[in-house]
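Enquirer: this one's structure only:
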């Protein structure tokens, strides 16, 4: 695959561009964007893109390591390995195509991007975008952010839910009618895009989303005015992620997105409309965990799958939900279906790690995993949940029992602010009320029952005879 043209003396120009971006020279780029776009594109970088704690990584190193594409500096040393070489070439292709569609050239793009990024983060060091030291030069980090950012931007634009005037262009491109190299990449190993989508959501395989936004602001065309990058990302999530991990449609401002993994996390949070009473104080202190599924079923609490309605008008009256939206009503615990596969377990591991690594983040995914483990205590519970279509187990061969706690290889004990606490208390209260009603009911013997039935029949026959006569 071809890469963007790199004229002689490019290293010298790159150093000058970096110096210009850092404010050390008076050179400016001929590629400009409106000043109105220079509003703060990110709120805070006190906590940059972080790394997995070593004790967590050692439990399952493969869960946090990309398989098809390297994004960001933490795996930079392996970019030239056979596993990643294909996508590294594709990054150059993406830069070329974005430049072509916007009628720009590489050199002005580099200078404008570095200048905008430096102004946005309000620092002279790109190292501060990451929480841990990065063994790369400032120039290397800047160029890495540009090529990785163009790769992500092109991938997101391909999944714009409202392709509009460029629908024909993207359709033909995906069909391989516009570019032979892209056709080869698209159809030679189509399954690879699912690996790419998962890799782009690993905790350490991230770049600040502000870099993608700046590139989009510079390279967008007149057809891109209505494009919402968060909507593109969600459409991509829903296409490639395991079944059951569909995202919500709640609006998320683009400038509030730290990285793609954070966008996925926010898109999976429980719907506040469905859990408006979660912050109310429970009538009694919540219990830790919940009874196993088999015992709940025996006690009269039915476990059912919560389904999304797709037919209008039913879908019009249903609030969207994610796999975290577990509800209890009328004696039924309704749980959305989750595909249990290597990909979904890997995503759960990275989402739980994200909750642990970033301050101010909720523990909803960890609480969900702890709840499902308490519900699924042995292979009998697993079989029940599979029959009720709550677990769609994709492992081959299927495991006799399924523990998210063991498969995630992380401590997923419920936190003190468990979003499922109120629901678990409601289940306990329902069981107590049901048991109390059974105790107060007076048992009726078979003889008394038939006596009452005979008297009732005699009264009805007498009434009918009276009417006829």
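Expert: Arrived safely. Everything numeric in this text was worked out from a predicted model, so none of it was measured.
Enquirer: could you use CA atoms for every contact and neighbour count after this?
Expert: Noted.
Enquirer: in the chain, where's the longest helix?
Expert: helix 446-468 (DSSP state H).
Enquirer: and stretch 186-200, which residues are buried?
Expert: Neighbour counts over stretch 186-200 (16 or more other Cα atoms under 10 Å) mark 186, 192, 193, 194, 195, 196, 197, 198, 199, 200 as buried.
Enquirer: got the end-to-end distance for that stretch?
Expert: End-to-end distance for stretch 186-200, by Cα to Cα, to the nearest Å: 18 Å.
Enquirer: list the contacts of it.
Expert: With contacts defined as Cα atoms under 8 Å, 6 or more residues apart in numbering, stretch 186-200 is touched by 65-71, 174, 176, 205-206, 236-237, 240-241, 260-261, 343, 347.
Enquirer: ok, structure two:
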């Protein structure tokens, strides 16, 4: 065989071995250009979920705790055994593999074991958090720093299981366990992540819901015998929550799509202090039901309040990373970050927004908040032709320019009126000086 023939055969053999990358994946590696800006925002610190970080040495200590949680989870319901859970994960193996953006080089048994252990760890953690009074001595929940770090790890883009895995495990867990059906997975997830939501109203809502369920249990107001066991959501696959990060992101999104008339070309808004000092714009405490309901009326710019804690930077960055990677996804968080980046240039802007209760600063110095927003959209592709806040930005810009134009006209007319009034006297003085000189 000639040299060319051998080369052709070699290339053909390589082509036969090329793996087929999944086309409908939802769990991604964070793009390199985003990661390099702030690597620690995307890296798990205590617990690994899924395949991407499973071999990291600093995450190994948590594996024993995962197995302990698995045992506790299995002991909760004697009507479902380990075989049932393994069979369920086996059924989902192929579908789950397709959710990851790269080929997962784990053998079948390893992959299924990972789904089971990680999924049951998450559910046991959720169940314990829901019954906090019973688990005050739990080593993961009793230490605030540890529980907060785990919470943060569970919303990292690279640290995810498909949400349908959790749903299937919870459905099995519900079998014959009537009281367990009350604590729906949606409720458990909202309860667990309530502390890191960007709105304070979520904490109130969580406590309110917990109170309702507690009273219902105590007074037998819920028909335990006729509760549905299956937690599989009725929404179609394109609308279903992809994973925990996507679930928490959806809790912040508008209940219905924002009006298309507000979408348009991206334009950076002026800083808060400039709008306030030179444009007489007033900042108002806006909607508490959605972070993105930013409106402008006359001179009032209404912005929903946002809670800034030590977890906020990582949360927003991973929201944005998901929006950057997933094409079938709205870009609300990316647009919001770009809007706030324009509004906040320095600590003075943060202080002004704090004063108007728009920013609830839990990190201390205003400089930290300013730095957070100033670096949030570095290396991020902003939707320039479909910017969700272009309508508001245009209204603010028009008002600002009108106010400044009116101010300039006022100063010009005032100065000219002054000159007209005193011009005759000035001419007389000038002529007198010229004559005597």
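Expert: In hand now; what should we look at? Source: prediction; values computed, not measured.
Enquirer: which residue in structure 2 lines up with residue 146 of structure 1?
Expert: Mapped onto structure 2 by TM-score structural alignment, residue 146 of structure 1 lines up with residue 116.
Enquirer: and residue 133 of structure 1, by the same measure?
Expert: Using TM-score structural alignment as the criterion, residue 133 of structure 1 maps onto residue 103 of structure 2.
Enquirer: what about its match, which helix or strand?
Expert: Element membership of residue 103 of structure 2, judged by DSSP states H and E, is empty: it is in no helix or strand.
Enquirer: what about it, how many neighbours?
Expert: 13 (other Cα atoms under 10 Å).
Enquirer: please tell me how far it sits from residue 97 of structure 2.
Expert: For residue 103 of structure 2, the distance to residue 97 of structure 2 - Cα to Cα - is 8 Å.
Enquirer: with residue 262 of structure 2 instead?
Expert: 39 Å.
Enquirer: between those two, tell me which one has more neighbours.
Expert: A direct count of neighbours by other Cα under 10 Å for residue 262 of structure 2 and residue 97 places residue 97 higher, at 20 against 16.
Enquirer: spit out the contact partners of that one.
Expert: With Cα under 8 Å, 6+ apart, residue 97 of structure 2 has these contacts: 103, 104.
Enquirer: ok, now residue 57 of structure 1?
Expert: Residue 57 of structure 1 sits in contact with residue 64, where contact means Cα under 8 Å, 6+ apart.
Enquirer: residue in structure 2 paired with it?
Expert: So, by TM-score structural alignment, residue 57 of structure 1 is matched to residue 35.
Enquirer: separation between that match and residue 314 of structure 2?
Expert: For residue 35 of structure 2, the distance to residue 314 of structure 2 - Cα to Cα - is 11 Å.
Enquirer: mutual contacts of the two, please.
Expert: With Cα under 8 Å, 6+ apart, residue 35 of structure 2 and residue 314 have common neighbours 41, 42.
Enquirer: from the buried residues of stretch 186-200 of structure 1, which ones fall inside helices?
Expert: 186, 192, 193, 194, 195, 196, 197, 198, 199.
Enquirer: could those residues be laid out in a markdown table, adding distance to residue 324 of structure 1?
Expert: Output for these, formatted as a markdown table (distance: Cα to Cα, whole Å):
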| residue | distance to residue 324 of structure 1 |
| --- | --- |
| 186 | 33 |
| 192 | 28 |
| 193 | 26 |
| 194 | 23 |
| 195 | 24 |
| 196 | 24 |
| 197 | 21 |
| 198 | 19 |
| 199 | 22 |
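Enquirer: with respect to residue 334 of structure 1, which of the residues you listed is nearest?
Expert: Distance to residue 334 of structure 1 across these (Cα to Cα) is lowest for residue 198, with 27.8 Å.
Enquirer: what's the counterpart of that closest one in structure 2?
Expert: Residue 198 of structure 1 maps onto residue 152 in structure 2, by TM-score structural alignment.
Enquirer: for residue 242 of structure 2, which non-adjacent residue is closest in space?
Expert: Counting by Cα to Cα, 6 or more residues apart in numbering, residue 242 of structure 2 lies nearest to residue 163, which is 5.4 Å off, once chain neighbours are set aside.
Enquirer: what is the equivalent residue in structure 1 for that neighbour?
Expert: In structure 1, residue 163 of structure 2 lands on residue 209 (TM-score structural alignment).
Enquirer: neighbours around that match, how many?
Expert: Residue 209 of structure 1, neighbours per other Cα under 10 Å, totals 24.
Enquirer: that one reaches residue 260, doesn't it?
Expert: Yes: using Cα atoms under 8 Å, residue 209 of structure 1 is in contact with residue 260, at 6.8 Å.
Enquirer: quick one: contacts of stretch 70-83 of structure 1?
Expert: By Cα under 8 Å, 6+ apart, stretch 70-83 of structure 1 touches 67-69, 84-85, 88, 134, 136, 141, 144-145, 148, 199-200, 204-207.
Enquirer: again, only using 6 Å
Expert: 68, 205, 206, 207 (Cα atoms under 6 Å, 6 or more residues apart in numbering).
Enquirer: so the first one sits in a strand?
Expert: No: counting by DSSP: H, G, I helix; E, B strand; the rest coil, residue 68 of structure 1 falls outside a strand, being coil.
Enquirer: so which of the ones in helices among the buried residues of stretch 186-200 of structure 1 would you say is closest to residue 301 of structure 1?
Expert: residue 198 (36.3 Å).
Enquirer: how much space is there between that closest one and residue 352 of structure 1?
Expert: Distance of residue 198 of structure 1 to residue 352 of structure 1, given as Cα to Cα: 15 Å.
Enquirer: and if you look at residue 47 of structure 1?
Expert: Relative to residue 352 of structure 1, and taking Cα to Cα, residue 47 of structure 1 is found at 17 Å.
Enquirer: likewise for residue 17 of structure 1?
Expert: 39 Å.
Enquirer: same question, residue 188 of structure 1
Expert: Residue 188 of structure 1 is 34 Å from residue 352 of structure 1, by Cα to Cα.
Enquirer: burial of residue 361 of structure 1, as a residue count?
Expert: 13.
Enquirer: out of everything not next to it in sequence, what's closest to the aligned partner of it in structure 2?
Expert: Alignment note (TM-score structural alignment): residue 361 of structure 1 maps to residue 329 of structure 2. Nearest non-adjacent residue to residue 329 of structure 2, counting by Cα to Cα, 6+ apart: residue 323, 6.1 Å away.
Enquirer: how near is that neighbour to residue 30 of structure 2?
Expert: From residue 323 of structure 2 to residue 30 of structure 2 the distance is 11 Å (Cα to Cα).
Enquirer: cool, thanks, talk later.
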